[in-house]
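1. structural data only, the sequence is not supplied:
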């Protein structure tokens, strides 16, 4: 979304296709040649991989497969690009795709598969997917009944960060339902005489996205997966009572000056507070609760002990009942443009527990691969994330705004959250967000 390519929002899918068609045959400046398959590559055992992962994360990615590739006699050439969506469309239309692409969004993956750019996944990849991934994840790699690619890495959103020492001091416990979360909020506010929550929506041109995560979590937990799925495709509109209900419940916290914005100001200060700035406030004790993904751990001051008995810890936003286990998150899907032997071997390896353990052990990421040992992750929150992802009872759904058309998910939805916090009435905000959906 903002920190690394893992959290960066994507261009609208329509734009990807349009740019690809417009530039096809022109050749993208600086675009690398294809690999060992249909892209016309650099040798029978050379495989090119293209993705959004850049900088230090890209170095770790390449390190994760280095030993395996050497043993197999395969040369893997990876390129990460901040212009992934546009360039991949250009290259696919021009007949010069990479052998493999790492798609950070199921919708983009499905777009390329439906236009026959991607090859159906090799048999071993499909076997790995069915054995090591849940049905929800396999479905994200399936387009029109054909399985095209396995997941790679994954993340879980919806963590509620808190101070274990403060909870002990106040005599409160981790809530097991949404109603108990409301009671916890009231108890902390009355005990301390200060708002319980801090929140930050500021993220440059992407300001507002943390608010969409709040809404998505509540829609999934309060209305269920079926309504969530229909909302993503606009069968259930933003103006529907189910979605308004989620806004009302989130607003009971975020729009209540008695509950926010601890350490920063009034409700409107949410929009001017950088999303990462809430971490030091939580660590210092000026804020009791905040809602953010696992990557918030990277924003705590040096020396902060993130542990169940440490300075800060986190619990997953609960559901309507104690047995509810639905979460939102994100991840990547791997697709092949080539079906040559070397490419198939690489695709199979990337779908395996062996690769997942190799990459996760290097730090900073998780995977929903059931063959992954949670102990491979050094970060305790990432270990908990892996357990959630591997739980067969977990209902996982991709971040809704990432699945919606860019004009909505990265447009009117973001802007609507900002307007909502600034005081615009909920009904007006919902109508404004809904207006971003393309006609027809």
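-> Done, it's in. Remember, it's a predicted structure, so these values are computed and weren't measured experimentally. Numbers count the residues shown, from 1 in each chain.

2. going by C-alpha atoms from here, please, whenever you check contacts or count neighbours.
-> OK.

3. name the residues that touch the biggest strand by length in the chain?
-> In the chain, assigned by DSSP state E, the strand with the most residues is strand 326-336. Here strand 326-336 makes contact (C-alpha atoms under 8 Å, 6 or more residues apart in numbering) with 99-106, 109, 118-121, 140-141, 148-158, 216-217, 220-221, 319, 343, 347, 394-399.

4. against that first model, consider the following:
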């Protein structure tokens, strides 16, 4: 046995050396890091697109960095000069903050995207971010089997007896954002695009001006009695609508908790309380933060393309695409909402998303304090002071746009 074992050992060693030599000659896979804020269903939908990309590009390995505190972690990575190759930018305000600095220009054709999603460029005409999924936020949801169709204006909705689903708590530093979106939506519907743009830019419409104050007060008249909302997460409130513990909800389809089987028969549907035909929208964008990584360039071009976005919208999560070439949705309600992105509606990015991040953070805190009983006048004056202190901060261009109906 000893005489047989030695030759076997020699053979094993020789085989190992041969495999090692072959391994040294194998091409190295190119690594692309991308920082994302998604989890659960959203991450699964995103990762299905990444898997398709890796299959089509076998030499590239995509490494997602998942964080619920994306803004803070991205800020820290950029400050340490160790950013990811790509990162999701959850607002147009974040794009305005980074472009001209850490954000790199892209060689991506955005002509297939509808306005205002494709207009995120600097004065030099270069593109700095591409929208990978979009949302329409100006929707009032209800269960059509249990709740009569709501009225189509905010003033009429004030007179309805139904209860609203409301949760304001959110991971990270964004608690209050559902209220901020709602207040902005009311202002846009009541005052129109010009007043909305002037408020966001700080140009003539202050926080303590009558139109803005009235939007806050109208919002509170709808949800008054929901003080516990500051301790309830938004997704919990969405579940309460499904469980019939409240009757009306506000926000994007992707933020609701509607089961797919109940969406097929269009049991849950919506109205648009926007007589001015102006809608509040948002998007998640991807930007590039490193130089000289061809794999990152290929991935961001892929994510911007119709093939990837078509895959994404038909995964769970009810994402929408602002790419005009994406027209097929498995869910009929989702398809109708997506059609608004190619209609005659004027689309305006969420106010808080478009503001300087410090102003947005103050807006969110003010929402929480208002619900907890703080005086509205004092809160609005404090917000005016925050905006004035920041001075000429970067502004998203454009804030609103009306897509071609083609």
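-> Great, that's in hand. Only a predicted model underlies this, so the values are computations on that prediction, with no experimental measurement involved.

5. so after superposing, what's the score?
-> TM-score of the superposed chains, computed with TM-score structural alignment, normalised by the length of structure 2, equals 0.75; 359 aligned residues with a C-alpha RMSD of 3.2 Å.

6. and the contacts of strand 326-336 of structure 1, which of them are in strands?
-> Per DSSP E, those map to strands at 100-103, 151-156, 395-398.

7. now those in JSON lines, with neighbour count?
-> Formatted as JSON lines, these follow (neighbours: other C-alpha atoms under 10 Å):
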{"residue": "100", "neighbour count": "28"}
{"residue": "101", "neighbour count": "25"}
{"residue": "102", "neighbour count": "23"}
{"residue": "103", "neighbour count": "25"}
{"residue": "151", "neighbour count": "26"}
{"residue": "152", "neighbour count": "22"}
{"residue": "153", "neighbour count": "22"}
{"residue": "154", "neighbour count": "22"}
{"residue": "155", "neighbour count": "23"}
{"residue": "156", "neighbour count": "28"}
{"residue": "395", "neighbour count": "20"}
{"residue": "396", "neighbour count": "22"}
{"residue": "397", "neighbour count": "21"}
{"residue": "398", "neighbour count": "24"}
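
8. now the two most distant members of those residues.
-> Maximum pairwise distance among these (C-alpha to C-alpha): 28.3 Å, between 100 and 395.

9. residue 398 of structure 1 -> structure 2?
-> By TM-score structural alignment, residue 398 of structure 1 lines up with residue 349 in structure 2.

10. can you map out the helices along the stretch 201-350 of structure 2?
-> Remark: helices assigned in the stretch 201-350 of structure 2 by DSSP state H, counting those that start in this stretch are 210-223, 234-242, 260-263, 294-304, 306-313, 332-339.

11. quick one: which of the ones you listed is nearest residue 177 of structure 2?
-> When those are compared by C-alpha to C-alpha, helix 234-242 sits nearest residue 177 of structure 2, at 9.3 Å.

12. relative to structure 1, what is the average displacement of that closest one?
-> Helix 234-242 of structure 2: mean distance to aligned residues in structure 1 after superposition is 3.6 Å, counting by mean C-alpha distance after the TM-score superposition for structure 1.

13. how about the match of residue 398 of structure 1: what's its closest non-neighbour residue?
-> Among residues not flanking residue 349 of structure 2 along the chain, residue 281 sits closest, at 4.9 Å (C-alpha to C-alpha, 6 or more residues apart in numbering).

14. any idea how far the one you found is from residue 251 of structure 2?
-> According to C-alpha to C-alpha, to the nearest Å, residue 281 of structure 2 stands 10 Å off from residue 251 of structure 2.

15. give me the common contacts of those two.
-> By C-alpha under 8 Å, 6+ apart, residue 281 of structure 2 and residue 251 have these common neighbours: 136-138.

16. could those residues go into CSV alongside distance to residue 215 of structure 2?
-> CSV is the format used below for these (distance: C-alpha to C-alpha, whole Å):
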residue, distance to residue 215 of structure 2
136, 19
137, 16
138, 14
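
17. from those residues, which is closest to residue 365 of structure 2?
-> Set against residue 365 of structure 2, the nearest of those by C-alpha to C-alpha is residue 137 (20.4 Å).

18. looking for the alignment partner of the closest one in structure 1.
-> Per TM-score structural alignment, residue 137 of structure 2 is aligned with residue 157.
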